[in-house]
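# When you get a sec, could you give me coordinates for this:
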Amino acid sequence: MALDGVTLYYLVRELAPQLIGTRVDKIHQPEKEEVHLLLRGQGSSYRLLLNASATAARFHITTVNKKNPVTPPMFCMILRKHLEGAKIIAVEQEGLERLITFVFQNYNERGDLATYHLHLEIMGKHSNLILVERVNIIDGLKRYSHALSRYREVLPGRPYLTPPSQGKLEPTSDEDTWRAALYGEDNREDESENLSSKLTGILLKRLAGVSPELARELVLQAGLVEDTRLEQCGDIDLSRLFQSYRRLACPQPESPIEPCLYYMTKQASAFTFLPFQQYQSLSRESFASLNACISRFYDLKSSGNTLEAKRGSLKKVVQEHQAHLSKKLNIYEETLAEARSSLAYQKWGELLTANLYRIQPGASETTVEDYYEANLPQLTIPLDPQLTPNENAQRYYRLYNKAKATLNKTEPLKESALAELRYLESLLVSLEQAASLPELEEIHTELAEQGYVAAKSGPGQRNKKSGKLPDPVPRSYYSSTERQILVGRNNKQNEWLTLKKAKPTDLWLHVKEIPGSHVIVPLADGEEFPDDATLEEAAALAIYFSQARGSSQVPVDYTHVKNIKKPKEGKPGMVIYDKNWTLYLTPKTEVVERLLESGE
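Next up, the predicted model:
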C-alpha cells in the first residue's frame, strides 16, 4: 500500500512534535533515491528517512543504518552544504496532497540566517526531493527540464512550482458539498458520466487524500459492495457512505488512530491507520505509533526485495551452469551415439581378415557372408580402393579402437555431468525454499566452495573464542505425537545433519530420486522406528521440502543413518544407500500446515 494523503496527515501529526526543534547532525544518501538526515535535539536522536523512489516514496523515522557509498552523491553534498547544523522549524503538508515540506533555518555562506524548504513530493514515478531557498531551487534529487515536463523545470536556479492541483475536494463536514463533488455538478458532462461509474473510481477522482485502498474501504464500510455504481445508490446509501468518509477520510487533530500491519503468508501486505474491513481475512499486527508501523512495513518489504534479488542472482548462476551442462550433455550424447555406431567396425575388420583371399585389389566394396549371424546373411563392406585388402581391415580395426576409446572416455564425462546437473537441481530447490538471507548466504558459500561463484572477501562468522564456524541450524518441527523432526535447509546442512548431527540409529528420510531436503527423526536407544503418525508426518515434510511439493503418491525412502554413505568425490548433500523402505504418500494440506506452525 502506498502512502495516501490521509495517512500522511496522521504521520505528520505524529512526527512533527518530535522533529521540530532538532538539528541536522549528519546527512547520508545510502541509495540513489533515498536520503537519511541524522537529527539531534530534545535529548534524543533520530534518523529521518526521505525516499523519492517510484515504488516506495515515503518519509519516516528509522533505526536501520544502511551502508553508505564511498563517494557521496552530488545531491548529498549539496544537502550537507546547506542543511548540516540546520534546525527544523516546521513540518508541513499541503492540504491532503502528498507533498511534505520540511522547513529549516541555517546560516548561509554569507553568515545570514536563511530559511530552506526541503520538499518531498510523493507522486509515483514522478516522486522527487527538492531543496529550495526562498523561491528558487538549489537542486533536486531528480533533475528535469521542459523536455520532460511542460509545467515546470526542476533545475538549479529555476523557481519552485508546486505540482499542479488536481482540483479534488478537501475534507468537508458538509454533506451537500460532498454530494455535489461526488456527482460532479460543476460539470454536466462529468455528472452524466459519473452515474454509470464505480463509486471507488469516483471517490478516488473527486476526494483529496484518497488512495484506491481507502476508496475501497469507504465503500465497504458503508455496507456496499466494491463494484457498486453511483446510479445504484439511494439516499440512505449515500448517507452511510458520507459517514464512512467523515470517519476515515476527514482527519482531525483529535482523530484517534490504530495503526495496523497486515500479513499474507507471513509477508507484509499492507498498513493502515485504522483496521480496514477489506483486510479482515489477513493476520494483523497492531502498533502503538504509525511511524513504527510504516517503518516495519518498509523494512520487511526491503528485506523481501533484498531476499528476492539475492535469490534471483544465485538462481541465475545455477541456471547458467545448467544450460552449459545441458549443451555439454548434448555433445556427449552425439559423440557416444557416433562411437556406438562405429563399434560394428570390429566385425567388419574380422570379416575382411577372414576373406582377404577373395577381395580383388582396387575394389571399392566387397560382399561377404556374415558368420556372426545364424542364417549367414550377405554383408556388403565399403573399401578404400587406394588400400590393400589387409590395410582396409586394419583401418576398420583402428576405427573400432578409436570408437571404444571414445566410449571409455566420454561415458564418465557424461555421468559426471549428469551428477552435477542433479546437484544443481538440488541447489535450485534449496534456493526456492530459502526463507531468509542467512539461508541464501549459506548457499552462496556452498556455491563459492564448489567454484561456481567468487568467494566473498573476509572471514566468515566464526566463534570468537574457538575460531570455528557455528554449527548449522536446521529446521525443527514436532509431530502430532510431540516427536522432533529435523529438516536440512540446503545441501551443506543436509550433509551435516545426516553425517555429523544424527546418530547411526536415527531414522533418515528423503524423497526417492528427487532433489530435496534430508529429514531426520531422532530415535531413543533401542527404538527401531517412530510411531506411524510421526513417520508419515516426517515423510510429508520430506515431500514439502523437495521438488515434489504439491505432487501425489510420492515415494519417500527411509532407512537408518548407519546405512547412509557419502560417495567418493560426491557433491555436498549427495549420499548413497542400499538398504531402505519406501513409503508412498500424498500429504494432506492441514497436516503440513500444522507441522509448519510447530516449527522453531
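
# all contacts plus neighbour counts: C-alpha atoms, from now on.
OK.

# wait, doesn't Glu350 sit right on Gln394?
No: applying C-alpha atoms under 8 Å, one finds Glu350 not in contact with Gln394, separated by 9.3 Å.

# who's more crowded, the two?
Relative neighbour count places Gln394 above the other of Glu350 and Gln394, with 18 against 14, counting by other C-alpha atoms under 10 Å.

# Contact partners for that one?
Contact criterion C-alpha atoms under 8 Å, 6 or more residues apart in numbering gives Gly349 as the residues in contact with Gln394.

# Helix or strand: which one has it?
Gln394 is part of helix 389-433 when elements are defined by DSSP states H and E.

# for that helix, the distance to its chain's centre please.
Here helix 389-433 shows a centroid-to-chain-centroid distance of 38 Å under the convention C-alpha atoms, centre = their mean, to the nearest Å.

# and this one, so I can compare the two:
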Amino acid sequence: MSFDGLFTHAMVHELNATLAGGRIMKIHQPYPNEIFLVIRANRQNYPVLLSAHPSFARAQISRIKYSNPTTAPNFAMMLRKHLEGAQLLAVEQIENDRIIKFSTTGRNELGDEEKTSLYLEMMGRHSNLFLVDEASQKIIDLIKHVPADQNRVRSLMPGGQYIMPPKQDVINPYQSLNGLANLILDYPEIPELAKQIQQHFQGFARDSALELANVLYQDGDSMQAAHAWFAHFDQPAPQLITTEKGLNYAPFDWLTLPGQRVAYSTLSEMLDSYFEEKSERDRVQQQASIVIRAVRNELKKNQTKIKKFYQELAMADNADDFKVKGELLTTYMHMVERGMTEIELPNYYDDNKPLKISLSNQIGPSQNAQKYFTRYNKLKTSIKFINEQMALAEKEVAYFENLMAQIEIASPKDIEEIRQELIQEGYMRVQTKKKQKTQVSAPEKFYATDGTLIEVGKNNLQNERLSMKTAAKSDIWLHTKNMPGSHVIIHDSDPSEATLLEGAKLAAYFSKGRDSANVPVDYLPVRRLRKPNGSKPGFVIFEGQSTVAVTPDFSLVQQLRQNKPAPQSAAKEL
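Sure, this is the predicted structure:
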C-alpha cells in the first residue's frame, strides 16, 4: 500500500507507544532530505528516520546503517541547538493527514524551558520537515527552503509563520464514518465506490480505497466491517508481500495484494526491509554521481573505440581490392594518362569484367598504382594491431560494465571504495592533496538456514579481499556465469545442497541477472581461483567449476539477513 494517511495513523501509534517520554540524544543528517534522531527510551536507543524525500517520505525507526558527512549541514546544527537533550513528549498525527508532529520540551542556552515541535509533511515532491517554536508558531528552520516566488500560499522560509497546508473538505474517518453507508448503496461497483471513498474521507490513497471497497462488498454487515478494518491500523500485523508486479507492504492482511507474505513484528522493521533496496539505490545515485559519470564516460569511450575498430577491420577485409586495383594500374600503365580522375580497366581476376578505378589527377600513373599498394599494405599490417587494441578495449568494457553492476547493488558506503579503486587505476583524479589509505569495508554477512556463514562482496576491493585473502582455501566460491556480479563465499568446505542453493541465489541476486528468471551460477573451492599478474581488482580466473541454475529471490535474501549463526559457524568465525 501507499504511505497515506491511514498508514501514517498506524505508524504514529507505533512511534508514540515506543518513543514518547524518551530523550533525544543525537541528531544526524547523513542525506540532504533525511534526519536521524537517536532517541533514548525504555533503556534503549532508537534511531528514528524522518525523511522528506520526494519519493520515499516517511517516519520510522530505522536500523539501516548510514555514514555521516564530515561537516554537519546547517539544518542538523540548528536541530542540535534546539533539540539535543530535549524530551520527546508525544508523536501525533494531524487529523488523518500525512503530517506528523513530534512535540518536545527542553532548555535553551539561558536555562529557560523551550517547547519546540518537528512537523514532518509527507507530500511527495512538496515534502518538508519543519522545526517550529510552539509558543509563537514561528519556523526556526526547515530542511527545504522554498522562496516566496515559488510558493505564494504560505511561508516556507525560517522566520515565517508555520501554517498547515491547505485543508481539503473531507471527513476524518477516525472521527466519523458518516456517509459511508450511503456510498455503499449509491455505488455498487468497487472502482467507483473506491473513488468516492477517496473523495469523501481523509487520508485514503487509491490502493487503500480499493481495499476498503473490497472488504465492504465481501462482508454482509458493511459498517461493522468498516469499523473493524479501521481498528486494524491500531493493532497492525505488518507484512511484505511479493506479488506478480513486485514487492509491496501492508499493515495487515490485504485482500487486494495476493502473493507470498513475510511477517514482521513492527511496521518499522517491515519498512526497513521494503525501503532498504529502494532508498539505498536513491542514496547511491545522490552520492555516486561523479563516480557514475566517470564510469559511463569510460564505458562509452571504449565502446566507441570498439565500433571504430570494427569499421577498420571491415576496411581491412577489403584490402585485396586495393591490391587488385594497384596491379591493374601497373599492368595497363600505358592506358593511364596524367590528369585522369578515373579509368575503367578489364579485371583479369574476374573474367575481364570492367572495373572502375579512381585516380588522383595530381600525380602520375605509377604514383597512383603505388598509392593503392601502400593502402593495401597499411591495412594488412594494421589488422594485428587493431585486434590487440580491440581485445584491450573489450576488457575495459567488461570491467566498467562490472562496475556499473556493482553500483546498482552498492550501498552508500561502498561508493567510496569504488571511487578509490578508480583513483588507483588512474581513471579518476585524487580529490584531496593528502593521500589517504583505502579502508576496505567488510562484505555483507548472511547465514544459511543451517547457520552456515555466507559472505557477499559488493565491490571489486571487497571481492578481492574476500576471495584472495580472507576465505579459506577449502571454502566454496560462487559467481554468476558470464555476467557481472558479486563474489560469494560459503564458509564451509562441504556445504549441504540446500546451503549451496542459498549461496547460489545470493550470487544471482547480487548480480546483473537480479531480475532474470534463470541465472547460471558457477561454484568451486577457493583453492582453484587464480589472479593473473597485473589484472584489475576483483578479477580472477578458474577452471573445474560446476554450474547450477537458480532464480533470484528477494524474500530469501531478507530471510538469510535475519538468520542467526549456528554455534559451530559462530565458533569458526571467531
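
# Just give me the neighbour total for the closest residue to Phe271 of the first structure other than its chain neighbours.
Across the structure, with C-alpha to C-alpha, 6 or more residues apart in numbering as the measure, the residue nearest Phe271 of the first structure apart from its sequence neighbours is Leu261 (4.4 Å). By other C-alpha under 10 Å, the residues close to Leu261 of the first structure number 25.

# How about Ala57 of the second structure: what's its closest non-neighbour residue?
Ser51 (4.9 Å).

# Measure how buried that neighbour is and give me the count.
By other C-alpha under 10 Å, the burial measure for Ser51 of the second structure, its neighbour count, is 25.

# Quick one: neighbours of His227 of the second structure, just the number.
By other C-alpha under 10 Å, 13 other residues sit near His227 of the second structure.

# which one in the first structure is aligned with it?
Structural correspondence for His227 of the second structure with respect to the first structure (TM-score structural alignment): Arg246.

# So its match sits against Ser173, correct?
Yes: under the criterion of C-alpha under 8 Å, Arg246 of the first structure lies in contact with Ser173, with a separation of 6.9 Å.

# Identify the residues contacting Ser411 of the second structure.
Contact analysis of Ser411 of the second structure by C-alpha under 8 Å, 6+ apart lists Glu280, Arg281, Arg283, Val284.

# from these, which is closest to Ala10 of the second structure?
If you rank these by distance to Ala10 of the second structure using C-alpha to C-alpha, Glu280 comes first, at 24.2 Å.

# Name the SS class of the equivalent of that closest one over in the first structure, please.
For Glu280 of the second structure, the equivalent position in the first structure is taken to be Ser303, counting by TM-score structural alignment. Three-state assignment for Ser303 of the first structure (DSSP: H, G, I helix; E, B strand; the rest coil): helix.

# Count the residues that sit near Ser303 of the first structure.
Count around Ser303 of the first structure with other C-alpha under 10 Å applied: 14.

# and of the contacts of Ser411 of the second structure, the nearest to Leu110 of the second structure?
Out of those, the one with the shortest distance to Leu110 of the second structure is Arg283. That distance is 38.8 Å, counting by C-alpha to C-alpha.

# how big's the offset between the strand or helix carrying that closest one and the first structure?
Using DSSP H and E, Arg283 of the second structure sits within helix 267-287. Overlaying the first structure shows helix 267-287 of the second structure at a mean distance of 4.8 Å from the equivalent residues (mean C-alpha distance after the TM-score superposition for the first structure).

# which parts of that helix are buried?
Buried residues in helix 267-287 of the second structure, counted by 16 or more other C-alpha atoms under 10 Å: 267-274, 279-285, 287.

# ok, now stretch 12-22 of the second structure?
Of the residues in stretch 12-22 of the second structure, those scored as buried under the neighbour-count criterion (16+ other C-alpha under 10 Å) are Val12, His13, Glu14, Leu15, Asn16, Leu19, Ala20, Gly21, Gly22.

# Now the residue most central in space within the second structure. Nearest residue, chain neighbours left out?
Closest to where the C-alpha atoms of the second structure average out (C-alpha atoms, centre = their mean) is Arg281, at 2.0 Å. Residue nearest to Arg281 of the second structure in three dimensions, not counting chain neighbours: Glu408, with 7.0 Å by C-alpha to C-alpha, 6+ apart.

# The one you found: neighbour count?
Counted by other C-alpha under 10 Å, the residues lying close to Glu408 of the second structure total 18.

# likewise Leu407 of the first structure?
Burial of Leu407 of the first structure, expressed as a neighbour count using other C-alpha under 10 Å, amounts to 20.

# can you check the one 3 residues further on too?
Other residues near Thr410 of the first structure come to 18 when the count uses other C-alpha under 10 Å.

# Could you double-check that it sits in contact with Leu336?
Yes: the criterion here is C-alpha under 8 Å, and Thr410 of the first structure meets it with Leu336 at 6.9 Å.
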